[in-house]
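Peer 1: my questions concern the predicted model and sequence given below.
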Amino acid sequence: MSVGERDKMAAGEWYCCLDPELEQLRQRARDAVHQHNTMAPDARGSMAPALRALFSNVGDHVFIEAPFHCSYGINISLGPRVYLNAGCTMLDSGRISIGEGSMLGPGVQVYCAEHHKEVPLRSRGIEIARPVVVGKDVWIGGGAIILGGVTIGDGAIVGAGSVVTRGVAAGATVVGNPARLLPPSGKR
């Protein structure tokens, strides 16, 4: 039995993103995102129905501002009371899990896909997906970028505009590009 590109993507192996099945999944996500982004706010509520149905898990009292974008949606899990401000982008070729009470500022971007470094393979659509895990009660400031393979611990803070390339400990505050640890308050 041959392993399909979707299976390879889910397993964190190199896969071809130009696969027809993956394109169908992305089209389904584009349709759900379009519904979310174009519905009147009163009709949409906290999240458009098609977007809610697309995600792997949505806790109670989740709110996603428009506009929003995701690649697949099926790899996104949102805990209770998660808030995504306007302009968030989630390229969810890998699993994205956001814990209870976490807040993402406007324009936060989460990128799970990493394209191949060798030009011939990259030009054929070869990439790998790395998961992103955001713990509970995390605050990610506007315009921050979270790269694949990153885990952000409970209660952490990511400063606006930061580029997070490696894990962030629970309760830590990181800022900058690349994001670096800030000393505890009063010890700067």
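Peer 2: Thanks, I have it. Predicted model only: the values in this text are computed from it and were never measured.
Peer 1: please make it C-alpha for all contacts and neighbour counts, starting now.
Peer 2: Fine.
Peer 1: what is the longest helix seen in the chain packed up against?
Peer 2: Longest among the helix segments of the chain by residue count, using DSSP state H, is helix 20-38. Helix 20-38 sits against helix 5-10, helix 49-54, strand 68-70, with contacts defined as 3 or more Cα pairs under 8 Å, 6 or more residues apart in numbering; DSSP states H and E.
Peer 1: packing partners of the shortest one?
Peer 2: Which is strand 68-70. Partner elements for strand 68-70 (3+ Cα pairs under 8 Å, 6+ apart): helix 20-38, strand 88-91.
Peer 1: other residues contacting it?
Peer 2: Strand 68-70 is contacted from outside by Ala29, Arg30, Val33, His36, Asn37, Ala86, Gly87, Cys88, Thr89, Met90, Leu91, Asp92, using Cα atoms under 8 Å, 6 or more residues apart in numbering.
Peer 1: adding another structure so you can compare the two:
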Amino acid sequence: MTEKEKMLAGEIYDCGDTELITRWHLAKSLQQRYNATDSREREKLIAILNDLLGSQGSNVWISAPFFVDYGENIHIGNNVEINMNCLFLDCNRITIGNNSGIGPGVHIYTVTHPVNPTERLPENSLFWKSFTAPVTIGNNVWIGGSSVILPGVTIGDNVTIGAGSVVTKSIPKNCVAVGNPCRVIREIQHR
């Protein structure tokens, strides 16, 4: 099993693996180009995102600056707006459904590390030992600014996450959830 396959399977993997670090550097180059491109150059921005992201639907708007680990593990639906200063650590799959919005400064993490220092510290490597879990954001979701979504979280359809929330566990569909840790405060009657 390659280190990339281990990473995507949620097993401990080596972040310094040649295949992974090569893609990481390419993603940094593409995000730098994206962030430096004039926001009026829509076709150029779309072309860069096509090289950076795993997939994107129609009518996707990502305000610069935008930061990723690999980019290729990010899959975005149709009619999605991602505001400025978002950071997506896509060491596993990040899926964002149709008609969803991500507020400014939102962080989505799919990667974490062992909590025991003797397990996370590397032997002859620059990088800590890591493992991952995917993040899934449903359709018609609004993630308020400065929220943090942790590995393994699924946010159901028609959900609003209040600004500044830390989403540590999955959130069911049709509700408003806020806080640290994020919790459901009311249901939404979806038509």
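Peer 2: Great, that's in hand. None of these values were measured; they are calculated from a predicted model.
Peer 1: next up, the contacts around the counterpart of Leu25 of structure 1 in structure 2.
Peer 2: Mapped onto structure 2 by TM-score structural alignment, Leu25 of structure 1 lines up with Arg23. Arg23 of structure 2 is in contact with Tyr70, counting by Cα under 8 Å, 6+ apart.
Peer 1: span of stretch 77-90 of structure 1 from start to end?
Peer 2: Distance between the boundary residues of stretch 77-90 of structure 1 (Cα to Cα, to the nearest Å) amounts to 11 Å.
Peer 1: just stretch 124-133 of structure 1 next, same as before
Peer 2: By Cα to Cα, the extent of stretch 124-133 of structure 1 from end to end equals 29 Å.
Peer 1: what segments of structure 2 are helices?
Peer 2: For structure 2, the helices defined by DSSP H cover 3-9, 18-36, 42-52, 117-120.
Peer 1: so which of those comes closest to Gly164 of structure 2?
Peer 2: When those are compared by Cα to Cα, helix 18-36 sits nearest Gly164 of structure 2, at 24.1 Å.
Peer 1: please report how far the spatially most central residue of structure 2 lies from Thr22 of structure 2.
Peer 2: Residue closest to the average C-alpha location in structure 2 (Cα atoms, centre = their mean): Phe88, at 3.5 Å. According to Cα to Cα, Phe88 of structure 2 and Thr22 of structure 2 sit 18 Å apart.
Peer 1: so what's the residue in structure 1 that Ala47 of structure 2 lines up against up against?
Peer 2: Aligning on TM-score structural alignment places Ala47 of structure 2 opposite Pro49 in structure 1. By Cα under 8 Å, 6+ apart, the contact list for Pro49 of structure 1 reads His36.
Peer 1: would you mind measuring from Pro49 of structure 1 to Met39 of structure 1?
Peer 2: According to Cα to Cα, Pro49 of structure 1 stands 10 Å off from Met39 of structure 1.
Peer 1: what does Asp92 of structure 1 give?
Peer 2: From Asp92 of structure 1 to Met39 of structure 1 the distance is 23 Å (Cα to Cα).
Peer 1: more neighbours, those two?
Peer 2: Taking other Cα atoms under 10 Å, Asp92 of structure 1 and Met39 do not tie; Asp92 has more neighbours (25 against 14).
Peer 1: Met84 of structure 2 -> structure 1?
Peer 2: By TM-score structural alignment, Met84 of structure 2 lines up with Ala86 in structure 1.
Peer 1: next, count neighbours for the corresponding residue of structure 1 for Gly145 of structure 2.
Peer 2: Gly145 of structure 2 maps onto Gly142 in structure 1 when the alignment is built from TM-score structural alignment. By other Cα under 10 Å, the residues close to Gly142 of structure 1 number 21.
Peer 1: look at the residue nearest to Gly142 of structure 1 when sequence neighbours are not counted and say how many residues are nearby.
Peer 2: Leaving aside its chain neighbours, Gly142 of structure 1 sits nearest to Gly105 (4.1 Å; criterion: Cα to Cα, 6 or more residues apart in numbering). By other Cα under 10 Å, 21 other residues sit near Gly105 of structure 1.
Peer 1: ditto for Leu18 of structure 1
Peer 2: By other Cα under 10 Å, 13 other residues sit near Leu18 of structure 1.
Peer 1: ok so, going back, reformat the helices and strands packed on strand 68-70 of structure 1 as CSV; add distance to Gly155 of structure 1.
Peer 2: Shown next, in CSV, are these (distance: least, Cα to Cα, whole Å):
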stretch, distance to Gly155 of structure 1
helix 20-38, 29
strand 88-91, 20
